[in-house]
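> what follows is a predicted structure for the sequence shown.
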Amino acid sequence: MKQLLVFIRKEFAHVLRDRKTLLILFGMPVVQILIFGFALTNEVKNSKILIVDHARDEASQQLISQIDASRYFEIENAPLNYRQIESGFKEGKIKMAVIFPANFQSDLLHQHRAQLQVIADASDPNNATTLINYVSSIIQDYQSHITPPAAIPYRIIPETRMLYNPQLKGVHNFVPGVMALVLMLVCVMMTAVSIVREKETGTMEILLVSPFKPILVILSKAIPYLLLSLINVISILLLSIFLLDLPIAGSIPLLFAESTLFIITCLTLGIFISVKTSSQQTAMLISLMGMLLPTILFSGFMFPIENMPLPLQIISNAVPAKWYYIIVKSVMIKGLGISAIWKETLILTGITIILLIISLKSFKIRLT
């Protein structure tokens, strides 16, 4: 036990005196949470929209006021002709144009129907569809306010309710994903590189002839990164609460316990990579590229797994980040307990045990 503590202290000293390692360990989580929290979001807001009001009557002004009051749009000044509208789209200055024809209010009051033209930039189809839906919702809301209750004999009015995220903020989706991504990259890469470094420097041979058991060598490498990764979890949660306004709805001890399990899973994966490689460059390349793309593609926080072909859905089950992402969303966002995430917890535990057995067996074979 004393020897283990000595090696753990040595590994801590190596990490703390290496500024590049500290930058990766603690700088990467902060940068990624800021980028995903503020820059990369699936919310569409503050889009430039052009209003052309040929009617200039009370109805058009009321509808324009409702559009202007929405946080989704920023109204630009109206051009003099349609060529300027087209030029605005070509130059990327506007994302949408709403054109009110003359006699808009007159047609609405006397003919009980009025038309207006909505033009969107469909070079980004998802963004255009979202903006169209926003404008349509505002128009329908305005129409429901001006329509007398007895004007339509039969009406079906759906009452919608958004659970867990009423404001539809993208941060509710990105924070759990960033936690999975950061822990996966940091834990796997740091552990893999640290063990391979011992091979390249020749110190591993010294450990081989010592009475120090191989399992203790692995533990002495993994424990420091386990503790440092838990600090990363704390920093991400603090940034989420105080900077991104994302409260933790569930149990904090449960969230930390599940995060510890996922960190151990990532550490065992890093150990597995280290025993299969012989150079730091190879270990780093496999850890970065081999873990980055599967985590982004198959964890579910960037692309819905349900929309993928069946073979890819099956492959995603082998990605630990997928199960941790589900766990964090269930505990942090939905406020659920262990009864809702026991299956994902067992899967992560199984992956950890399998990786650890394979790694230890491969490590012993390499030592003989």
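That came in fine, so what should we check first?
> going forward, measure contacts between C-alpha atoms and count neighbours the same way
Noted.
> how about the strands of the stretch 51-200 of the chain, start to end?
73-76, 96-100, 117-120 (DSSP state E, counting those that start in this stretch).
> just these: most buried one?
strand 96-100 (a mean of 21; mean count of other Cα atoms under 10 Å).
> in a markdown table: the strands of the stretch 51-200 of the chain, plus distance to A340.
Output for these, formatted as a markdown table (distance: least, Cα to Cα, whole Å):
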| stretch | distance to A340 |
| --- | --- |
| strand 73-76 | 39 |
| strand 96-100 | 43 |
| strand 117-120 | 42 |
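> any idea which of those gets closest to T345?
strand 73-76 (42.5 Å; Cα to Cα).
> got the contact list for the closest one?
Under the criterion Cα atoms under 8 Å, 6 or more residues apart in numbering, residues K45, N46, S47, K48, I49, L50, I51, I67, D68, I94 lie in contact with strand 73-76.
> repeat for stretch 280-297
Contacts of stretch 280-297 (Cα under 8 Å, 6+ apart): 180-181, 184-185, 188-189, 192-193, 196-197, 200, 270, 273-274, 277, 302-303, 316, 319, 321-322.
> dropping in the other structure now:
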Amino acid sequence: MKQLWRFIVKEAMHILRDRRTLSVLLLMPLAQILIFGYVISTEIKDARIGVLDKAGDYASEGLRNRLAASGYFKVERIFVNEEEVAAALRSGAVQMAVVIGPGFGSASSDPDGSRVQLLADASEANTAQMLVNYAEGIVRDYEQELVGVQAKQAALVEVRMAYNPSLKGVFMSVPGIMAMILMLVSAMMTSISITREKEYGSMEILLVSPLKPWQIILGKVSPYVFLSFLNAASILAVGVGVFKVPMMGSWLLLALVNFLYILLALSLGIFISTVAPNQMVAMFISLFALMLPTILLSGFIYPIENMPVALQWFSKLMPPRYYIEAVKVLMFKGAGLGVVWKELLLMLAFLGAFLSLSVYNFKVRLE
């Protein structure tokens, strides 16, 4: 065991000497969570809108104030006629126009309801749909306050957003970035580290040393286990402390999920090192076979339900998918082991498969 410990210390010192790479690996998670939290967001905030008020009464003025006070919209223009509305939409001065029909206040008391038209710039289709949905909800709520709950009115639709009532996009960023960073540090750096030994010819020296093959692999990957845990902790600290992401479940169970995912990523990196002849190929495989699927097919950015059926089935082969699902239910729903056991078993199955393939390929190379 003394030889193994000395080998682990040697590998750790080798990583610490490369301060440039180490600084990138430590600062990258913080940069990623800050960028995804502040910049990449699907939330509506201060969207530019204009209002054409044909009613000119207290009710229409109240609707304008309600839209402006919601925090979703910023009233940039007050239009006089339809020509100004069309010109503003065409030029991009506003993202949506709200046209309040004549007699809005009195029409609200009629059985047929009032007339409010929402005109959105659909050149950005997703944004336009969200703008219309948000505005429609505000208008309907305001109309209900004006007329009261009456039997002759249409049924009130109540919408509740469970586990993320404010629809903050950063809630999804934390599990996704953890999956991406841990895969990057654990899998890619491990595969490059072991492949470098083969490329420089030092792997043969290690194999004839008193260390056994499993001790060589363990010594190589041990520093990256600690580094991966440090990255996960930094992402969680920023998410919970800065962006107020809730942590409703058990920290111990979350640590177990992270540890299992790190081992899975390490086994994947070891497998890549057994098939890659040099560092360049190992990096290429890691980026295109690991990073892109992690981002595109794990449900991190794009909902799996919206994908074609073929890609939905293919996503079942992506280990990050199950890690993200487990972290989400642990952090946001406070779920326990009884809920995430399936994800843990699937990650264990992937871990066993990659380790088996790695051992098989390693034996073939030795022969």
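Sure, I can see it. These numbers were taken from a predicted model, which means no experiment stands behind them.
> returning to what we had before: narrow the contacts of stretch 280-297 of structure 1 to those in helices?
180-181, 184-185, 188-189, 192-193, 196-197, 200, 270, 273-274, 316, 321-322 (DSSP state H).
> ok, of the residues you listed, which come out buried?
Among these, those classed as buried by 16 or more other Cα atoms under 10 Å are 180-181, 184-185, 188-189, 192-193, 196-197, 270, 273-274, 316, 321-322.
> what's the farthest-apart pair in these?
So, those by Cα to Cα: farthest apart are R197 and S316, at 30.9 Å.
> pretty sure S251 of structure 1 is touching G335, no?
Yes - with contact defined as Cα atoms under 8 Å, S251 of structure 1 and G335 form a contacting pair (7.1 Å).
> distance check, W251 of structure 2 against E343 of structure 2.
17 Å (Cα to Cα, to the nearest Å).
> neighbour count: these two, which is higher?
Legend: neighbour count by other Cα atoms under 10 Å for W251 of structure 2 and E343, higher for E343 (20 against 12).
> test my guess that the more buried one contacts P319.
No - using Cα under 8 Å, E343 of structure 2 is not in contact with P319, being 9.1 Å away.
> the helices in the stretch 251-368 of structure 1, which residues?
Using DSSP state H, counting those that start in this stretch, the helices found in the stretch 251-368 of structure 1 span residues 252-276, 280-298, 310-316, 320-328, 338-367.
> tally of neighbours for the equivalent of L367 of structure 1 over in structure 2?
Residue pairing (TM-score structural alignment): L367 of structure 1 is matched to L366 of structure 2. When neighbours are defined as other Cα under 10 Å, L366 of structure 2 has 8 of them.
> for L366 of structure 2, give me its contacts.
Per Cα under 8 Å, 6+ apart, neighbours of L366 of structure 2: none.
> can you give me the distance of it to E143 of structure 2?
76 Å.
> K220 is in contact with I194 of structure 2, correct?
Yes - taking contacts as Cα under 8 Å, I194 of structure 2 lies within contact range of K220: 7.2 Å.
> going through the contacts of strand 73-76 of structure 1, which ones are buried?
Among the contacts of strand 73-76 of structure 1, the ones that count as buried (16+ other Cα under 10 Å) are S47, K48, I49, L50, I51, I67, I94.
> for the first one, what are its contacts?
If a contact means Cα under 8 Å, 6+ apart, then S47 of structure 1 has Y72, F73, E74, I94, K95 as its contacts.
> 7 Å instead?
Applying Cα atoms under 7 Å, 6 or more residues apart in numbering to S47 of structure 1 gives the contacts Y72, F73, E74, K95.
> what would these look like in JSON lines with distance to Y134 of structure 1?
Formatted as JSON lines, the contacts of S47 of structure 1 follow (distance: Cα to Cα, whole Å):
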{"residue": "Y72", "distance to Y134 of structure 1": "8"}
{"residue": "F73", "distance to Y134 of structure 1": "9"}
{"residue": "E74", "distance to Y134 of structure 1": "13"}
{"residue": "K95", "distance to Y134 of structure 1": "13"}
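> next, count neighbours for L227 of structure 1.
Neighbours of L227 of structure 1 (other Cα under 10 Å): 14.
> residue in structure 2 paired with it?
L227 of structure 1 maps onto F226 in structure 2, by TM-score structural alignment.
> average offset of the helix or strand hosting that match relative to structure 1?
Following DSSP states H and E, one finds F226 of structure 2 within helix 213-241. By mean Cα distance after the TM-score superposition for structure 1, the fitted helix 213-241 of structure 2 averages 0.6 Å away from its aligned residues in structure 1.
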